[in-house]
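Enquirer: The following comprises the amino acid sequence and a computationally predicted model.
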Amino acid sequence: MSGPAATAARFRGWPLTLTLAAVTGLSVGPFYWLVVGSTHKDTEIFDWPPHLLPGGSLGENLDHLQAKIGLGRVLVNSLAIAGLQTAGALVVALLAGYAFAKFRFRGRTVLFALLLSTLVVPEQVMLVPLFKMMMSFRLLDSYQAVVLPGLCVPFAIFLMRQALGSMPDELLDAARVDGAGELRVLWSVVVPVMRPVLAALAIFLFLGSWNQFVWPLIALRSPEMHTLPVAIATLHGSRTTTDHGAILAGTALSTLPMMVLFLALQRQFISGLLAGATKG
């Protein structure tokens, strides 16, 4: 197609292109400013016009962050808590989802309905009883206090139950006929088939655990046990002048584990999200 018709077709595509460009700019712009701001001194961050190119103070900001909150220690705390919680929640979701989807037992429907009903309970409502429970178990100010409440995630169990419900029973029966026990069936048959769903779920669980703030703030009392979001929050008001450069550097650094995890599981993540759409 050439001539006036081709020109008209190109002009008709411009509104969509400009709209997508504007939406992309609104989405990427704050993150770009966060990265650029983390490389400037505290006194330069609010200059006008703003700095749009990276500066040379990233190392200085990270040094300030290390001196004030112990950057290495809080990173280890966050990674340990998020990793343990994600792995444990995946195991619980897989086992519970498998039981709800593939076994028939008395009270299954009632139990599943009760599980789903917890989705509408606000997290803030559970803070006081959860605090009393951890205090009675003498688990406050420990990894267990943060990890254990996040092992049972109703949404994760629901997602695994729905995904496993579409898995043919013939595959499981064939493995049982060959003499495999339930754990062997789960590991050798279910896990390979559910790998995309597990990868997508792992990203959601890790993101939720990594960004968790309110409960770690309550349960972890000593600065040595703080996670990265809690430690960064303590920088506000710790001095007469807040070190915004250090805060921006810590916030930018907190996005790296999620980016690495997403890039590592990108294919499985997309496959997991499209699994339901590709079934005939």
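Expert: Alright, I've got the coordinates. Residues are numbered from 1 along each chain as shown.

Enquirer: from here on, contacts and neighbour counts on C-alpha atoms
Expert: OK.

Enquirer: Next, work out how far apart Pro168 and Gly55 are.
Expert: 57 Å (Cα to Cα, to the nearest Å).

Enquirer: which of those two has more neighbours?
Expert: A count of neighbours by other Cα atoms under 10 Å puts Gly55 above the other of Pro168 and Gly55, at 14 against 10.

Enquirer: how many neighbours does Gln124 have?
Expert: Around Gln124 there are 9 residues (other Cα under 10 Å).

Enquirer: do you know how far the residue sitting nearest the centre point of the chain is from Gly83?
Expert: Central residue of the chain (Cα atoms, centre = their mean): Leu207, 1.0 Å from the mean position. Leu207 is 10 Å from Gly83, where distance means Cα to Cα.

Enquirer: Next: Ser209.
Expert: Applying Cα to Cα to Ser209 and Gly83 gives a distance of 8 Å.

Enquirer: Which one's more surrounded, those two?
Expert: Ser209 (22 against 18).

Enquirer: who touches the residue nearest to that one when sequence neighbours are not counted in this structure?
Expert: Closest residue in space to Ser209, ignoring its immediate chain neighbours: Ala82 at 5.1 Å, by Cα to Cα, 6 or more residues apart in numbering. Residues near Ala82 by Cα atoms under 8 Å, 6 or more residues apart in numbering: Val147, Phe206, Ser209, Trp210.

Enquirer: contacting residues around Ile247?
Expert: By Cα under 8 Å, 6+ apart, the neighbours of Ile247 are Ser38, Leu65, Ile232, Leu235.

Enquirer: Same question for Ile69.
Expert: Neighbours of Ile69 in contact, by Cα under 8 Å, 6+ apart: Pro223, Ala231, Ile232.

Enquirer: Going through those, which ones are buried?
Expert: The neighbour count (16 or more other Cα atoms under 10 Å) marks Ala231, Ile232 as buried among the contacts of Ile69.

Enquirer: Against that first model, consider the following:
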Amino acid sequence: MKQSKTAQRISFIILAVVCLVWILPLIWAVFTSFKSQNEIASSGFHLLPKEWTLSNYTTLLNNSEASPVFQWFTNSLIISTTFMVLTVFVTAFAAYGFTRLEWPGRDFIFSILLGSMMFPTVINLIPNFKIISSLGWSNTFLAVIIPGVAGVYNLFLVRQFMKAIPLGLDESAMIDGANEFQIFWYIILPLIKPVLLVVALFSFTNSWNDFLWPSIVMSDVSQMPITPGLQLLQGQYQTFPGLATAGAILALLPTFLLYLVAQKYFMQSMSLQSGMK
């Protein structure tokens, strides 16, 4: 019993230290965004602002010509939402084809797709850039939406979830005269909502936080999402950390609010139970 309590205390201390390491920079950034430039430049470390001010946010939002933060925010919202919806539908249809339909080479092709996960994603940057350029999609939303829609990890996740649903449901529906699309739409799709929610949350977050690929295909400042825009802010306001941190906090808000709203459903979905009674 004593060993068990000691292990719990040690585990708690380790987890507390890890959480502190992760959250302390975020807390510092939040408080710094409410400090004036004079206070930031003053000597000494003060976590809490001596005088709270919104000047960093107002200056950042009013300077729309040099740093159109609101436009970047809107671009990211459009890109991430569209990416999330397309990813959910493409993944659901593809998983149905790899799970419920019989066709030659199905398992072999899926094995090849799984094998592609072993390679680092950076090796696709040059081929994807060549394809995007040849299609004339550079500096458009399509350039940052289409390439990542068919993610293999999402396909694997939904396929494994769908395999737990009995095939007898499909056979019963066929006897009643349902076609493949009706089986997918009215029977399978409602049962896989939990895992599709996981895919939706991951897709939105990954698209919103993506920095490398948008930085490569986006050179038009007005078309940029928020993440490469933050890089421009860092260059413009490198001597004004309050403005840079204010931009970072604005970029963080959507994913933070999404987590607050969906955390209950997200934790339930991560159990990956099909919900069959």
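Expert: On my side now, so go ahead. For clarity, every value in this text was computed on a predicted model and none was experimentally measured.

Enquirer: Now which residue in the second structure aligns to the residue nearest to the centre of the first structure?
Expert: In the second structure, the residue paired with Leu207 of the first structure is Thr205, using TM-score structural alignment.

Enquirer: So what touches the helix or strand harbouring that match?
Expert: Secondary structure assignment for Thr205 of the second structure, by DSSP states H and E: helix 193-209. With Cα under 8 Å, 6+ apart as the test, helix 193-209 of the second structure has contacts from 76-77, 79-81, 83-85, 87-88, 92, 154, 157-158, 161, 226-227, 255, 265-266, 268-270, 272-274.

Enquirer: Please flag which of the residues you listed sit within helices.
Expert: 76-77, 79-81, 83-85, 87-88, 92, 154, 157-158, 161, 226-227, 255, 265-266, 268-269 (DSSP state H).

Enquirer: Show me how to select, in PyMOL, the buried members of those.
Expert: Buried residues among these (16+ other Cα under 10 Å), as a PyMOL selection:
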select buried, resi 76+77+79+80+81+83+84+87+88+92+154+157+158+161+226+227+255+266+269
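
Enquirer: Scan the first structure for its longest helix.
Expert: The first structure, longest helix under DSSP H: helix 4-37.

Enquirer: State the separation between it and the centre of the chain it belongs to.
Expert: Remark: helix 4-37 of the first structure is offset 28 Å from the chain centroid, using Cα atoms, centre = their mean, to the nearest Å.

Enquirer: Which strands or helices does that helix pack on?
Expert: In terms of contacts (3 or more Cα pairs under 8 Å, 6 or more residues apart in numbering; DSSP states H and E), helix 4-37 of the first structure is packed against helix 244-254.

Enquirer: what's the angle between the helix it packs on and helix 195-210?
Expert: Angle, helix 244-254 of the first structure to helix 195-210, by axes from the mean of the first three to the mean of the last three Cα atoms, to 10 degrees: 160 degrees.

Enquirer: Alignment lookup: Phe31 of the second structure to the first structure.
Expert: Alignment of Phe31 of the second structure against the first structure is given by TM-score structural alignment, with Val36 as its counterpart.

Enquirer: now swap in Glu180 of the second structure and tell me
Expert: Match for Glu180 of the second structure (TM-score structural alignment): Glu182.

Enquirer: Pull the number of nearby residues for that match.
Expert: 12.

Enquirer: Pro190 of the second structure: how many residues sit nearby?
Expert: The burial count for Pro190 of the second structure: 13, using other Cα under 10 Å.

Enquirer: swap in the one 3 residues further on?
Expert: Each residue near Lys193 of the second structure was counted by other Cα under 10 Å, and the total is 16.

Enquirer: That one matches what in the first structure?
Expert: Checking TM-score structural alignment: Lys193 of the second structure goes with Arg195.

Enquirer: got it, and Tyr259 of the second structure?
Expert: By TM-score structural alignment, Tyr259 of the second structure lines up with Phe262.

Enquirer: What strand or helix carries its match?
Expert: Counting by DSSP H and E, Phe262 of the first structure is part of helix 256-264.

Enquirer: average offset between that helix and the second structure?
Expert: Compared with the second structure after fitting, helix 256-264 of the first structure deviates on average by 1.8 Å (mean Cα distance after the TM-score superposition for the first structure).

Enquirer: returning to what we had before: now the contacts of Ile69 of the first structure as TSV including distance to Arg108 of the first structure and secondary structure?
Expert: Shown next, in TSV, are these (distance: Cα to Cα, whole Å; DSSP: H, G, I helix; E, B strand; the rest coil):
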residue	distance to Arg108 of the first structure	secondary structure
Pro223	44	helix
Ala231	43	helix
Ile232	44	helix
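
Enquirer: would you list the contacts of Ile69 of the first structure in a markdown table and tack on distance to Ile247 of the first structure?
Expert: Converted to a markdown table, the contacts of Ile69 of the first structure look like this (distance: Cα to Cα, whole Å):
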| residue | distance to Ile247 of the first structure |
| --- | --- |
| Pro223 | 17 |
| Ala231 | 10 |
| Ile232 | 6 |
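
Enquirer: between the contacts of Ile69 of the first structure, which is closest to Leu248 of the first structure?
Expert: Using Cα to Cα, Ile232 is the member of these that lies nearest Leu248 of the first structure, at 9.2 Å.

Enquirer: Aligned to Tyr153 of the second structure, what sits in the first structure?
Expert: Checking with TM-score structural alignment, Tyr153 of the second structure has Phe155 as its match.

Enquirer: Distance of that match relative to Val92 of the first structure?
Expert: Counting by Cα to Cα - Phe155 of the first structure and Val92 of the first structure are separated by 12 Å.

Enquirer: coming back round to it: OK, contacts around the match of Tyr153 of the second structure?
Expert: Contacts of Phe155 of the first structure by Cα under 8 Å, 6+ apart are Leu116, Leu119.

Enquirer: So it versus Ser117 of the first structure, what's the distance?
Expert: Taken as Cα to Cα, the span from Phe155 of the first structure to Ser117 of the first structure is 11 Å.
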